[in-house]
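Chemist: predicted structure and sequence below. I'll ask about it afterward.
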Amino acid sequence: MFTALCISIFDQSIRDYHVHDDIHRMIENPYEKTAIEHLLYAKNWIDTVQWHLEDVIRDPKIDPVKALEMKRWIDRSNQERTDMVEHIDSYFLDKYNTVIPVPGASINTESPAWAIDRLSILGLKIWHMREEATRADASETHREACRKKLEILLEQQRDLSTAIEELLEDIGKGRKYMKVYKQMKMYNDPSLNPVLYGQKP
């Protein structure tokens, strides 16, 4: 199953990141650039670094200048995340490019890669909730509450995996078809953000 591969790669990426737990450490992708595993690993690495950036920027004692630098970093990371999702969708578009939709075929509310994006984030939630559920310096009340949340997250992971597998099967059999819209983010584009294009050189 494709989602089993995704979950395995995401877990590997998260484990690799936490060996050093350093937001500045560069990715060391173990997979060939032409492989879908390479894209999945890179996608989750971006998500994992951003997860920790979001933690750091919420420090109430953070220096405002440092916080602004982090915010700009998060903006770049969001763009990279979007670009990576589009690369993964390109993989599926190529994989299913010979499939002819059957009469009455419908489009899904989201593309396969955006569903996989949610699976990647779920992997991070599960990893960190499991940490909290076993944290030695936390109260038993805290650990028990986190164990219950972890059970729900694992259920979400199973349900989302099932939905993704069904979507891929439907696309493969022509019952659904892919139509990918490139993300037209405006705030990062100097020609579309009025705050940027309104500034004089």
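Modeler: Noted; the coordinates are in hand.

Chemist: please make it C-alpha for all contacts and neighbour counts, starting now.
Modeler: Will do.

Chemist: in the host helix or strand of residue 86, what counts as buried?
Modeler: With the criterion set as DSSP states H and E, the secondary-structure element containing residue 86 is helix 64-95. For helix 64-95, burial by neighbour count (16 or more other CA atoms under 10 Å) applies to 67, 70, 74, 77-78, 80-82, 84-89, 91-93.

Chemist: what's near enough to touch the residue nearest the centre of the chain?
Modeler: Centre of the chain computed as the mean C-alpha position; nearest residue by CA atoms, centre = their mean is residue 117, 3.7 Å away. With contact set as CA atoms under 8 Å, 6 or more residues apart in numbering, residue 117 has these partners: 43, 85.

Chemist: for whichever helix or strand residue 131 is part of, the distance to its chain's centre please.
Modeler: Taking DSSP H and E as the criterion, the element that holds residue 131 is helix 112-133. On the basis of CA atoms, centre = their mean, to the nearest Å, helix 112-133 is displaced by 8 Å from the centre of the chain it belongs to.

Chemist: report the buried residues of that helix.
Modeler: Applying a neighbour-count criterion of 16+ other CA under 10 Å, one finds 112-117, 119-126, 129-130, 132-133 buried in helix 112-133.

Chemist: stretch 167-176 now?
Modeler: Residues of stretch 167-176 classed as buried by neighbour count (16+ other CA under 10 Å): 167, 168, 170, 171, 172, 173, 174, 175, 176.

Chemist: second structure follows, compare the two:
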Amino acid sequence: MTLPTSAEILTLHDEALARADWPAHAGPELTDPLLHWIRTNHRFNCLLWAEEDLARRTQVAEAEIAANKRAIDGFNQARNDATERVDELLLLALGLVDPATVGSDTPRSQVPAGARLNSETAGSMLDRLSIMALKCRAMRQQTERQDVDAAHRASCSARLARLEEQRQDLAACFDALLADAQAGRAYFKVYRQFKMYNDARFNPALVAEAQTK
């Protein structure tokens, strides 16, 4: 498996956002499983972003907001699952995880002697890059509004420049982490997030509901 560069990921994110049918439709099939899961993560981030906007409405029925909140939970779980799959595929490509343990709750790392543990996974960095693409698009749209004054557009232009700088800095950090991992200087792990609020076995409110039936 060829490891992707940050430039390829940024292009993937931007091209998806430019499509008229995105994110309702995933788009053409990607044969590379790693790129497939990176795009899947991006798609659920986009769906999550839209639901978060809708959930802030104040002039709709409470049932609509409740539906938004439930959709947010589902999209957030799917986004997290895709991030973990990205990490697994990257670790497999780098030879940093025991293949027999991939998919389990406890993937076993295969760590070169002397390698440092990176506190953030590469998949989490790609997840953040996806969100940065959304932030940049949203701020860019503010700079193009004609129903606001010039001061608003100027302020948003300055903010956009800062967001784009942050996005490029994060992309460079991603490339550096993969380079260090390939060279045996660094590694990262798959951490199962175990989101308890979506699981009726662990969420105290759902447990209490079940006990009253």
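Modeler: Looks like it came in fine. Just so it is clear, the structure is predicted and the values come from calculations on it, not from any experiment.

Chemist: coming back round to it: in strands, which of the buried residues of stretch 167-176 of structure 1 appear?
Modeler: Restricting the buried residues of stretch 167-176 of structure 1 to those inside strands, with DSSP state E as the criterion, leaves residue 176.

Chemist: ok, the buried residues of stretch 167-176 of structure 1 vs residue 19 of structure 1, which is closest?
Modeler: Of all the buried residues of stretch 167-176 of structure 1, the one with the least separation from residue 19 of structure 1 (CA to CA) is residue 168, at 33.6 Å.

Chemist: my guess is the closest one contacts residue 112, does it?
Modeler: Yes - proximity of residue 168 of structure 1 to residue 112 meets the contact threshold set by CA atoms under 8 Å, at 7.3 Å.

Chemist: distance of the counterpart of residue 119 of structure 1 in structure 2 from residue 159 of structure 2?
Modeler: Structural alignment (TM-score structural alignment) places residue 119 of structure 1 against residue 129 in structure 2. Counting by CA to CA, to the nearest Å, the separation of residue 129 of structure 2 from residue 159 of structure 2 is 17 Å.

Chemist: likewise residue 123 of structure 2?
Modeler: Spatial separation of residue 123 of structure 2 from residue 159 of structure 2 under the definition CA to CA is 26 Å.

Chemist: same check, this time on residue 96 of structure 2
Modeler: Look at residue 96 of structure 2 and residue 159 of structure 2: by CA to CA, they are 38 Å apart.

Chemist: so those two - more neighbours on which side?
Modeler: In this comparison of residue 96 of structure 2 against residue 159, neighbours counted by other CA atoms under 10 Å, the higher total goes to residue 96 at 22 against 16.

Chemist: what's the burial count for the closest residue to that one other than its chain neighbours?
Modeler: Leaving out its chain neighbours, the residue that sits closest to residue 96 of structure 2 by CA to CA, 6 or more residues apart in numbering is residue 110, at 4.6 Å. Neighbour count for residue 110 of structure 2, taken as other CA under 10 Å: 16.

Chemist: the one 4 residues further on too?
Modeler: For residue 114 of structure 2, the tally of surrounding residues (other CA under 10 Å) stands at 9.

Chemist: tell me how far the helix holding residue 86 of structure 1 lies from the chain's centre.
Modeler: When distances are taken as CA atoms, centre = their mean, helix 64-95 of structure 1 is centred 9 Å away from the chain's centroid.

Chemist: what stretch of structure 2 does it fall on?
Modeler: The counterpart of helix 64-95 of structure 1 in structure 2, counting by TM-score structural alignment, spans residues 62-93.

Chemist: list the residues that contact the nearest residue to residue 57 of structure 2 once chain neighbours are set aside.
Modeler: The shortest distance from residue 57 of structure 2 to any residue that is not its chain neighbour, by CA to CA, 6+ apart, is 7.6 Å, and that residue is residue 65. Applying CA under 8 Å, 6+ apart to residue 65 of structure 2 gives the contacts 54, 55, 56, 57.

Chemist: try it again with 10 Å
Modeler: 51, 52, 54, 55, 56, 57, 58, 71 (CA atoms under 10 Å, 6 or more residues apart in numbering).

Chemist: which residue packs closest to the aligned residue in structure 1 for residue 166 of structure 2, ignoring adjacent ones?
Modeler: Residue pairing (TM-score structural alignment): residue 166 of structure 2 is matched to residue 156 of structure 1. Leaving out its chain neighbours, the residue that sits closest to residue 156 of structure 1 by CA to CA, 6+ apart is residue 122, at 8.0 Å.

Chemist: which residues touch that neighbour?
Modeler: 7, 10, 116, 128, 153, 154, 156, 157, 160.

Chemist: repeat for residue 148 of structure 2
Modeler: Shown here is residue 148 of structure 2, whose contacts under the criterion CA under 10 Å, 6+ apart are residue 142.

Chemist: that one belongs to a strand, doesn't it?
Modeler: No - per DSSP: H, G, I helix; E, B strand; the rest coil, residue 148 of structure 2 lies outside any strand segment and is coil.

Chemist: so what corresponds to it in structure 1?
Modeler: Matched to structure 1 by TM-score structural alignment, residue 148 of structure 2 sits across from residue 138.

Chemist: now that match: how far from residue 21 of structure 1?
Modeler: When distance is defined by CA to CA, residue 138 of structure 1 is 21 Å away from residue 21 of structure 1.

Chemist: next one: residue 87 of structure 1
Modeler: Relative to residue 21 of structure 1, and taking CA to CA, residue 87 of structure 1 is found at 26 Å.
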